[in-house]
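**Student:** Got a predicted structure here, sequence first:
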Amino acid sequence: MGSIIRSMGNFFSTIVQRFLPDAFIFCLLLTFVAMLGGVVLGGKTPLEIFGYWGNGFWGMLTFSMQSSMALMTGYALSSAPLFRRGLSKVASLPKNFGQAVLLASAGSFIIWYIHWGVGAVATGLLCVEITRQMAKKGVKIHYPLLVAASYLGSGTWHAGISGASQLLVATENHFLVDLIGVIPVSQTIFHPMNIVISLLQLIIIPIVTYFMIPDEK
């Protein structure tokens, strides 16, 4: 099973490295698709679409500032000496590379689930600390896999307690309130289905990552 997962990982890694364009390309493509949809399906003129785009951009300043503050406070917390010392102690727990991968992937998920701003910084620091601790113990590591494991939580943070859209729609007078109303977090973040899925991810993702460890040659 481990060899199959490793082969799949190598295949998709090669495809992504060769063909995945820059994220800004997707931004431009989605903007064009939205504009085309507004003209064809919405019956609006291109000039009207440009007006909507411009007004909508400035209308998102409040949300953008909230996201920026979340990232800034996350960075401040991750850089605090007490937090760094705790991170170093946790990183010293693994005795071999397999345990290090499990810690990196599970730790990444938990940190991102709690606060994506902290996760964006702390998981990278966790990866560095694990690398240092493994070097002290003379344990060989596969650094690309360790880095990937450390950032796996970034794919699950939106189910966590800092999920931007869930918190946004739970806020009174948000910009979509006329369409969907106010949706409490009990129906999103703390809904039983969301919690169960998150727990399954916490269990399955580290196991899959563990089986991706390459054979020593």
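**Tutor:** Sure thing, it's come through. The model shown is predicted, which means the values in this text are computed figures rather than measured ones. Numbering: from 1, shown residues only.

**Student:** rest of the way, CA atoms for contacts and neighbours
**Tutor:** Noted.

**Student:** residues contacting the residue sitting nearest the centre point of the chain?
**Tutor:** Centroid check for the chain by Cα atoms, centre = their mean gives residue 154 as the closest residue, at 1.5 Å. By Cα atoms under 8 Å, 6 or more residues apart in numbering, residue 154 lies in contact with 108-109, 112, 116, 119-120.

**Student:** Which parts of this protein are helices?
**Tutor:** Ranges of helices in the chain, per DSSP state H, are 2-19, 23-40, 46-59, 61-79, 81-91, 97-114, 116-136, 143-150, 164-169, 177-180, 192-210.

**Student:** hang on, the earlier thing: can you give me the distance of the residue nearest to the centre of the chain to residue 84?
**Tutor:** In this view, residue 154 and residue 84 are 20 Å apart by Cα to Cα, to the nearest Å.

**Student:** got another, please set it beside the one above:
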Amino acid sequence: MAFLFTGKTNGESMINILKFWQNGMWDPALLVFAVQMMLILVLGHVLVLTRPVSWITEKLTSIVKDNASAVVMVSVSTMLVAFFNWGLGLIFGAIMARKVGEAARDRGFKINYPLVGAAGYVGLMVWHGGISGSAPLKAAESGHIKSLFSGKGSENLVQQLPDSIPTETTIFADWNLILFGVLLVLVPMLLWVVSKKTETSYVELLAEKEIKRNSIIEGAEKLDHSKYLSLIFGILLITAFLFSYGSNLLAGNLTPNMLNFFMLGL
């Protein structure tokens, strides 16, 4: 589109467009942002596969008795988790939908499995208003807003921009929390109404294939599998997190690095 609509449709124009794109791709600020977002997703994914979270999903699944309770439980739990971390919520919702399907198969009650699957993704409606929302977190970084406009306009106007916008005025603002609370009630209610009007059926799921793992752990691999080393390292990270970001935490001001450091510790 840039090639067709910028006035010149020749070889030199195409080469310039590719160069602009290449330079933009390796922009340091953009690479930092990309890594921050990848860490939110990867660390959230890792955390949702841990034993404590698996225990929570099992407890939540045990209260499901029918189609209506299934969609309400999945949607509420997914929205709460997604408000904390979008990467965590994305994987958690899918796992909860699968767990409910397995519970319906094992305990013999009917559900509308596609509707349960849809309930597992409603966290995407609230994640950006949550504490892993990329725009409010980046705006809370000192100097980030000014860096976006530096060299692209009047320096006097750039200097008038705030150094940062703290998350207490965005994520933790009353209007945002009220909106999240309203969605937390209305979305499950809507799904409950839909669940009463949709057909249900018994779920047939293929059993998960058992993955054969090498049970013999020798040499340095013992360090990789050591619970004590990971526990010590995790405690050190959480301790460093509290010392480094304790004042920010009390002030309700979060940044992407702060959130990712906490997730890494967990």
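**Tutor:** Yep, it's here. Computed from a prediction, not measured in an experiment: that's the story for all the values here.

**Student:** Superposed, what's their TM-score?
**Tutor:** The TM-score (TM-score structural alignment, normalised by the length of structure 1) is 0.75; 180 aligned residues with a Cα RMSD of 2.3 Å.

**Student:** returning to that earlier point: could you say which of the helices of structure 1 is packed most deeply?
**Tutor:** helix 97-114 (a mean of 23; mean count of other Cα atoms under 10 Å).

**Student:** who touches that one?
**Tutor:** Counting by Cα under 8 Å, 6+ apart, 91, 94, 118-120, 122-123, 126-127, 130, 134, 139-141, 145-146, 149-154, 156-162, 202-203, 205-207, 209-210, 213 sit against helix 97-114 of structure 1.

**Student:** can you rerun that using 6 Å?
**Tutor:** For helix 97-114 of structure 1, contacts defined as Cα atoms under 6 Å, 6 or more residues apart in numbering pick out 94, 119, 123, 141, 146, 149-150, 153, 157, 160-161, 206.

**Student:** of those, closest to residue 19 of structure 1?
**Tutor:** residue 149 (22.1 Å; Cα to Cα).

**Student:** What does that closest one correspond to in structure 2?
**Tutor:** In structure 2, the residue paired with residue 149 of structure 1 according to TM-score structural alignment is residue 119.

**Student:** Would you enumerate the residues in contact with its match?
**Tutor:** So residue 119 of structure 2 contacts 71, 74-75 (Cα under 6 Å, 6+ apart).

**Student:** hmm, which of these are common to structure 1?
**Tutor:** Contacts conserved in structure 1 for the contacts of residue 119 of structure 2, using both residues aligned by TM-score structural alignment, their matches' Cα atoms under 6 Å: 74-75.

**Student:** would you turn the contacts of residue 119 of structure 2 into JSON lines with distance to residue 239 of structure 2?
**Tutor:** Formatted as JSON lines, the contacts of residue 119 of structure 2 follow (distance: Cα to Cα, whole Å):
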{"residue": "71", "distance to residue 239 of structure 2": "38"}
{"residue": "74", "distance to residue 239 of structure 2": "33"}
{"residue": "75", "distance to residue 239 of structure 2": "33"}
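
**Student:** closest to residue 170 of structure 2 among the contacts of residue 119 of structure 2?
**Tutor:** residue 75 (23.9 Å).

**Student:** Can you tell me what the closest one aligns to in structure 1?
**Tutor:** With TM-score structural alignment as the criterion, residue 75 of structure 2 matches residue 105.

**Student:** how close does that match sit to residue 186 of structure 1?
**Tutor:** The value you get for residue 105 of structure 1 to residue 186 of structure 1, if Cα to Cα is used, is 27 Å.
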